[in-house]
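Q: pasting a predicted model and its sequence here:
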Amino acid sequence: MKYIKFMTLSLLALMLAACGETESETKTPASAPVQQEVEEEEKVEEEASEEVIEEESPASATADPLYALNKANWSFKPIADAPSKVVLLTIDDAPDKRSLEMAKTLKALNAPAIFFINGHFVDTDEEKAVLKEIYDMGFAIGNHTQTHANLKSLSEEQQRVEIMKINETIEEITGEKPKFFRAPFGVNTDFSKALVKEQGMLLMNWTYGYDWEAKYQDADTLTDIMVNSEYLTEGANLLMHDRVWTAAALKGIVEGLRGKGYEMIDPATIQGVTID
C-alpha cells in the first residue's frame, strides 16, 4: 500500500528527541535522524512492512476494542467497522504548568486524550491534586518515567525505578495503574519493553509532533502544522507537550482536525488495555 510504504520510509524523519524539561529548551527538529533504538526496530518492521498489534497485554483487554496499534508507524488501525478517519491525541510532560488548562480545553471540546506523566511533576500535594483532577475528568493517564531519563543510559535496576516509581505514584493518586507507556525521546530497551509488558501497559511512541521546534512555538504556526502536516493520515498518533504555546493552540488543533473530518480516538477503545 502506498500509505504503508510512505509511513515506513517516513519513520526515520519522525522519531526524535521530543520531550524536554523546560519550555525554553531547544529541541531536535522533526527531520533529525531517528535514534539507534528506533533504527534497530525499523529493520525488523521493514521486513514485516506492517505489524499490527493483535495480542493482548497481561491485563484483560477492553471488551470491544476498536483500534489496534501498528508498530510500523505507531498509528492505529480500525478493527472491523470502526471509523478509520481518526487520530489519537497525547500530551507528554504532564502535569507541568499547562496540563490542567489543556485538559479543560479538551473536555469542553469532548476530545479524549492520553496525558503522559513525569514523576518530577507530581512531587507536591498541589501537583498531585492536578493529576487527580485530570484523571477525574475522564482522561487516560500514561507513564512517561520518573525523571525523563534516556533509558538506554541507565542500568536495568535504574530503568525499573524510572518505570515503577511513577507507576506507583499514579496508582496512589488515581487508584488505577497506568495503561500506556511512552519512553522519553522514544528510546526503549529490551528490559524496558519486557517490564512494560509485564506491567500490562501498551508501549507506544508517536507518528508526528512539532511543538518542541523553535519555529512552531506559537499558537498559529503550531496549529497550522499539526492540522496540515504531510504526516496527518488516518490513525495518526499525535505528540504534544505541556507547553504555553501548545495550550494556546490546542482548541484550534482539535477544531482544525475535525474540520478535515478527523475525530479523536478514545483510549479506552484501544486493543490491549482496560480503562476502569
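A: Happy to help now that I have it.
Q: going by C-alpha atoms from here, please, whenever you check contacts or count neighbours.
A: Fine.
Q: what about the helices in this protein?
A: Counting by DSSP state H, the chain has these helices, from start to end: 2-14, 36-48, 99-108, 125-136, 156-174, 190-198, 219-228, 244-259.
Q: second structure follows, compare the two:
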Amino acid sequence: MTKDQLFTRLSSKAAAVLTRRRALLAGTVAVASAGTAGVLAAVTGEEPVRPALPAAGPPAHRLAKPSAYRLQPLTGYGPPAAAPHKTLVRHEPFLKISGRGRTMVLTFDDGPDPRYTPHILDTLAEYDVRAMFFVCGEMAVDNQDLLARMADEGHIVGNHTWSHPLLTRLTRSRMRSEMERTSDVIEDAYGERPEWFRAPYGAWNRAAFQLGAELGMEPLAWSVDTLDWTTPGTRTIVGRVENGAAPGVVVLSHDAGGNRSQSVRALRDYLPQLLDSGYHITVPRRHYA
C-alpha cells in the first residue's frame, strides 16, 4: 500500500468516527429535551442520594380538560446504551418519583406472561401511557416477543432476577448469576441492558445494591402495593390504587406469577380515572453526568 493510499484510508476512518460522534451527540440532545423536569428522590435515613434522576414525559402545561391529557410517545430514556456512566452504590432503593404536577409510575412484576401481559400492554397503548415491567429471566427467555413490544411502545424493562429468589439467602456469586443472566436476556430481546432492578419480595441487602451498581442498574421499590397477588378482587385493587394515588407514587402490581385477570381488569378501571383526575402516568429515566 502506498503512502497516499494509507492516508486516504485513515482519513475515511476518521470521518466515519466523527460522523458517529455527531449522531450520538444529536441523539443525546434530542432525548434530553423529551422529558419533564422531575427528579427521583430516595427515602433514606443515612445520606442524600445523588445525582438526581429526572422523569421522562412531556413538558408541564395547562390542561383545559384533565380527561384530554395523554402522554406523548417517548423518544428515549437517555444517551445510547453504549455511553459510559457510573452507577452509585445505593443504601436504600428509590421509593417514589417527584416532579412537576401529579406524576405517578405504574410497575408490573414477575412477567412477562403471554396470558396477561398483552392485555396490560393493550390498555396502556389505548391510553398512550408508559409503564415499567420488572421481568424475571425465566419468563422473559420464552416470551422475548413481549419484551420487543415493550421496547417498541416505549416502556421500561427492569431486572427482577432470573427465578425470583430471596436474595438475602443467596451467595454473592448466585446473586450475580440471577441478575446477570436476566440482564443478558433483556438485552437480547429489548435491545438494551436494563438500568433498573427490583429485589424479589422487596428484600434488599448490601450485596444486592453493590451488584446492581456493578451491572449498571439503579434499585427501585414502590410506595403503593396493590397486593394483587393475593387476588383480593378487582374492586379492592382499584380502591388501593385510587386511595394511594398521590404525587410521586410508584404503584406495584403483577402481570404474572398466578392468575392476574383481576390485575388486568383493575388497570382498565383505574387508569382512565387517574388520567381524568389529572395524573401524569410516566416513567423515570436515568440521569447521566
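A: Structure's in. What do you need? Everything quoted here is computed from the prediction, not taken from an experiment.
Q: excluding chain neighbours, what is closest to the residue positioned nearest the centre of structure 2?
A: Residue closest to the average C-alpha location in structure 2 (C-alpha atoms, centre = their mean): residue 156, at 3.5 Å. Computed as C-alpha to C-alpha, 6 or more residues apart in numbering, the closest residue to residue 156 of structure 2 that is not its neighbour in sequence is residue 132, at 4.7 Å.
Q: count of neighbours near the closest residue in space to residue 268 of structure 2 that isn't next to it in sequence?
A: If you skip the residues right next to it in sequence, residue 268 of structure 2 has residue 123 as its closest partner in space, 6.3 Å away by C-alpha to C-alpha, 6+ apart. Applying the criterion other C-alpha atoms under 10 Å, we find 18 residues in the vicinity of residue 123 of structure 2.
Q: what do you get for the one 4 residues further on?
A: One way to gauge burial is a neighbour count; for residue 127 of structure 2, by other C-alpha under 10 Å, it gives 15.
Q: what residue in structure 1 is paired with it?
A: When structure 1 is aligned by TM-score structural alignment, the residue opposite residue 127 of structure 2 is residue 109.
Q: matching residues in structure 1 for stretch 275-283 of structure 2?
A: Taking TM-score structural alignment, stretch 275-283 of structure 2 hits residues 258-266 over in structure 1.
Q: kindly check the end-to-end length of that stretch for me.
A: Start to finish, the residues bounding stretch 258-266 of structure 1 are 15 Å apart (C-alpha to C-alpha, to the nearest Å).
Q: how far does it sit from its chain's centre?
A: 17 Å (C-alpha atoms, centre = their mean, to the nearest Å).
Q: please verify my assumption that residue 166 of structure 2 contacts residue 208.
A: No: under the criterion of C-alpha atoms under 8 Å, residue 166 of structure 2 is not in contact with residue 208, lying 10.8 Å apart.
Q: who touches both of these two?
A: Shared contacts of residue 166 of structure 2 and residue 208, defined by C-alpha atoms under 8 Å, 6 or more residues apart in numbering, comprise residue 199.
Q: the two: which has the busier surroundings?
A: Each of residue 166 of structure 2 and residue 208 had its neighbours counted (other C-alpha under 10 Å), and the higher figure belongs to residue 208 (25 against 15).
Q: map the more buried one onto structure 1.
A: In structure 1, the position corresponding to residue 208 of structure 2 is occupied by residue 192, as judged by TM-score structural alignment.
Q: could you measure from that match over to residue 100 of structure 1?
A: 29 Å.
Q: show me where structure 2 has strands.
A: Residue ranges of the strands in structure 2, as given by DSSP state E, are 39-42, 55-56, 94-98, 103-109, 132-135, 156-159, 196-197, 218-219, 224-225, 250-254, 280-281, 283-284.
Q: want to throw the helices of structure 1 into JSON lines with distance to residue 119 of structure 1?
A: Formatted as JSON lines, the entries for these read as follows, by distance: least, C-alpha to C-alpha, whole Å:
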{"stretch": "helix 2-14", "distance to residue 119 of structure 1": "26"}
{"stretch": "helix 36-48", "distance to residue 119 of structure 1": "23"}
{"stretch": "helix 99-108", "distance to residue 119 of structure 1": "14"}
{"stretch": "helix 125-136", "distance to residue 119 of structure 1": "10"}
{"stretch": "helix 156-174", "distance to residue 119 of structure 1": "5"}
{"stretch": "helix 190-198", "distance to residue 119 of structure 1": "16"}
{"stretch": "helix 219-228", "distance to residue 119 of structure 1": "27"}
{"stretch": "helix 244-259", "distance to residue 119 of structure 1": "20"}
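Q: so for residue 267 of structure 1, which of those helices sits nearest?
A: Across the helices of structure 1, the minimum distance to residue 267 of structure 1, taken as C-alpha to C-alpha, is reached by helix 125-136, at 12.9 Å.
Q: helix 156-174 and that closest one, what's the angle between them?
A: Relative orientation of helix 125-136 of structure 1 versus helix 156-174 (axes from the mean of the first three to the mean of the last three C-alpha atoms, to 10 degrees): 70 degrees.
Q: need the residues that contact helix 125-136 of structure 1.
A: Outside of helix 125-136 of structure 1, the residues within contact range by C-alpha under 8 Å, 6+ apart are 95, 100, 103, 121-122, 141, 173-174.
Q: between these, which is closest to residue 255 of structure 1?
A: Residue 255 of structure 1 lies nearest to residue 103 out of those, by C-alpha to C-alpha, at 15.2 Å.
Q: could you measure from the aligned partner of residue 228 of structure 1 in structure 2 over to residue 231 of structure 2?
A: Superposed on structure 2 with TM-score structural alignment, residue 228 of structure 1 falls opposite residue 243. Applying C-alpha to C-alpha, the value for residue 243 of structure 2 to residue 231 of structure 2 is 18 Å.
Q: these two: which has the busier surroundings?
A: residue 231 (16 against 10).
Q: what span of structure 1 is stretch 9-21 of structure 2 aligned with?
A: The alignment places stretch 9-21 of structure 2 over no residues of structure 1 (TM-score structural alignment).
Q: how distant is that stretch from the center of its chain?
A: When C-alpha coordinates are averaged (C-alpha atoms, centre = their mean), stretch 9-21 of structure 2 and its chain have centres 35 Å apart.
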